[in-house]
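Colleague: Pasting a predicted model and its sequence here:
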Amino acid sequence: MSARCPEGHLSEAMDYCDVCGTPMDAPAGAGMPSAPAPGGGGFDLGPSAPAPAPAPATITCPHCGATNVEEALFCEACGYDFTTGTPPMDGPAPEVEGPGPESPVQEEVEPPEDEPEQSGEEQEREVEEVEGEEVEGEEVEGEEVEAAAPEPEPEADPGPEPEPTPAEPAPRAHRAPRHTPPSRELADAWVVEIWVDPDWYAVQQTDETCPSAGVPDVVLLTRSSALVGRPSSSLAARPEIDAGGDSAVSRRHAQLSSDGQRWWIEDLGSSNGTFVGTVGEPLPTTPLTPGQRVEIDRDDRIFVGAWTRLALRHATEAEKQGRG
């Protein structure tokens, strides 16, 4: 059974025209049929030519103003991350070349016109008019009178200039990625190391006794997401990354996830927060915002609970085979 769409095409489908895609219940379009049907006064409402493909959607980088394809993860010009909204760490946005500062226009000064030469009678007349008059700067009665220059007024002391107050940087939960996440290097397997960190324990306000630091527990990641927490039968929590020895870790504390190219960490509203720091830098003090994913760089470390530190890295061949 077939029906005719509002544009005049015969369609086997009853919801959308299988020729032009127009909804079958839409009002008739404004297009005219191509030619009158032979043998009658009507028109041949046959299939029309396919519409041209739409131009690819684009987005403008808010950091440097460059135009990128809408599906782009990073700006091609400056590396701005469209997924997390973080600017690059390599430097400021590229400057757009423009005309340099205008140089002041020098006005052309026309040379003074030559004065006409005076005759001898005019010169004698000017000398007679000057005689008898006191002129500043000329000798009067054998003495030279000089015009007294006005004394400059003393300038008021403005006082010491106030020192500018340095602007305090706004606190940030985590710095912008360096665009070197571990998954940029192709690998088919990943592991998470679970460490006991005495330095992290030293800054926590807890009465728990920190266990001795030894070799880490290694968890092989077999899926694109992994729950960080402590097991709980009542809450049906079975975390892939089990930090059950640390009672300051929530049952469902945080979530690791990957799109096959990058890794993120997201706090799930834990009691004591999730922190991300970098090797060689001070320990983090600001927790991640619950529900907001943060991309993990190669040298990043995740801190949870009273002493737990997590590190993401490539799996060795022995760990892939279960012998790590």
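Modeller: Sure thing, it's come through. Numbering: from 1, shown residues only.

Colleague: all contacts plus neighbour counts: C-alpha atoms, from now on.
Modeller: Will do.

Colleague: Start and end of stretch 298-306, how far apart?
Modeller: Its first and final residues considered, stretch 298-306 spans 23 Å by CA to CA, to the nearest Å.

Colleague: What are the contacting residues of that stretch?
Modeller: Applying CA atoms under 8 Å, 6 or more residues apart in numbering, the contact partners of stretch 298-306 are 180-182, 200-201, 204, 206, 208, 210, 246-250, 272-279, 309-313.

Colleague: Next up, a structure to set beside the first:
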Amino acid sequence: MPTCPKGHQSETDDWCEVCGHRMSSAPAPSAAELCPNCGTPREDLAQFCEGCRYNFVTRAGAVSVPQSSLLQPSRRAEGPTGSPTWTATVRVDHDYFARVMAHSEPEDQGLYVPTYSPDLHIPLTRTVITIGRRHQSTGEPPFIDLDSAPEDPGVSHEHALLVQQPDSTWSLIDKGSTNGTTVNGAEDPISPYVPAPLKDGDHIHVGLWTTITIRQD
């Protein structure tokens, strides 16, 4: 059975049926194709967009991600009519940690939450906000980098996205993270790659103890 460059076994020899990565037998791209949904370059004829999981093969799975957001990364999250700006507050949430530990495996009971860490207030200055941890191989950090002390070990490197909508509100997309993403203390995580609408003041829970609250300025 063919093995893709990321180590998955696949019955297909063009794109990996597990991750959508181009197999070694597939023809190399002549030029980088941009995702028509979010503008992310297509990686080696991968089936799915790395940014928003748009399906290049079936041309499905689009979510409302403005292409200009990646082409102009320093642009403020403001509309042409002076839409309000937003801020994400990142904090160590002891109540969320307690809920996580209540459903954890016995081998995880030795984990602990930092006793104190100052809140981080991050202006949302792009229309696509990445949430995760810094890649050790490339050193490239996400916009909301949870790799800084105290590092939350339950957060995936590419955990989730915040995507600003045309009406200036936000949607949350879990990128298939290992431990999932919940909102406002819900027991069940949101579905991976399915946009979840957010409101002013909503709480996003990721990892073991991290809560991110988005607020309209």
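Modeller: Arrived safely, thanks for sending. Predicted, not measured: the structure shown is a model, and the values here were computed from it.

Colleague: Quick check: ChimeraX command selecting the buried ones in the contacts of stretch 298-306 of structure 1.
Modeller: Here is the ChimeraX selection string for the buried members of the contacts of stretch 298-306 of structure 1, based on 16 or more other CA atoms under 10 Å:
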select :181,182,200,201,210,246,248,249,250,273,274,275,276,277,278,309,310,311,312
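
Colleague: In helices only, show me the contacts of stretch 298-306 of structure 1.
Modeller: Using DSSP state H, the subset of the contacts of stretch 298-306 of structure 1 located in helices is W200, Y201.

Colleague: So the residue in structure 1 that I129 of structure 2 lines up against: helix, strand or coil?
Modeller: I129 of structure 2 maps onto A226 of structure 1 when the alignment is built from TM-score structural alignment. Following DSSP: H, G, I helix; E, B strand; the rest coil, we place A226 of structure 1 in the strand state.

Colleague: residue contacts, A226 of structure 1?
Modeller: Contacts for A226 of structure 1 were tallied using CA under 8 Å, 6+ apart; they are P239, E240, I241, Q255, L256, S257.

Colleague: Which of the residues you listed has the largest number of neighbours?
Modeller: Highest neighbour count within the contacts of A226 of structure 1: I241, with 24 neighbours (other CA atoms under 10 Å).

Colleague: The closest residue to that residue other than its chain neighbours - how many residues pack around it?
Modeller: With sequence-adjacent residues excluded and distances taken as CA to CA, 6 or more residues apart in numbering, I241 of structure 1 is closest to V228, at 4.8 Å. By the measure other CA under 10 Å, the count of residues near V228 of structure 1 is 28.

Colleague: Can you verify my assumption that V228 of structure 1 contacts G244?
Modeller: No: if you go by CA atoms under 8 Å, V228 of structure 1 and G244 don't touch, sitting 9.7 Å apart.

Colleague: The match of I129 of structure 2: what's its closest spatial neighbour, skipping adjacent residues?
Modeller: Distances taken as CA to CA, 6+ apart put L256 closest to A226 of structure 1, at 5.0 Å, once the chain neighbours are dropped.

Colleague: counterpart of S270 of structure 1 in structure 2?
Modeller: Checking TM-score structural alignment: S270 of structure 1 goes with S177.

Colleague: neighbours around that match, how many?
Modeller: Around S177 of structure 2 there are 19 residues (other CA under 10 Å).

Colleague: where's the closest residue to P123 of structure 2 other than its chain neighbours, which helix or strand?
Modeller: With sequence-adjacent residues excluded and distances taken as CA to CA, 6+ apart, P123 of structure 2 is closest to T87, at 4.3 Å. If you go by DSSP states H and E, T87 of structure 2 is part of strand 86-92.

Colleague: ok so, going back, can you classify the match of S270 of structure 1 as helix, strand or coil?
Modeller: Assigned with three-state DSSP, S177 of structure 2 falls in the coil class.

Colleague: OK, contacts around it?
Modeller: S177 of structure 2 is in contact with V155, S156, E158, H159, A160, P192, counting by CA under 8 Å, 6+ apart.

Colleague: Take these and write them to CSV, including distance to H203 of structure 2.
Modeller: Output for the contacts of S177 of structure 2, formatted as CSV (distance: CA to CA, whole Å):
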residue, distance to H203 of structure 2
V155, 16
S156, 18
E158, 19
H159, 16
A160, 14
P192, 17
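
Colleague: Among those, which are located in strands?
Modeller: Mapping these onto strands (DSSP state E) picks out E158, H159, A160.

Colleague: between the residues you listed, which has the most around it?
Modeller: Ranked by neighbour count (other CA under 10 Å), these have A160 at the top, with 27 neighbours.

Colleague: Alignment lookup: that one to structure 1.
Modeller: Per TM-score structural alignment, A160 of structure 2 is aligned with A254.

Colleague: Please name the residues that touch its match.
Modeller: L227, V228, G229, I265, E266, D267, L268, G269, S270, T274.

Colleague: Many thanks, I have nothing further to ask.
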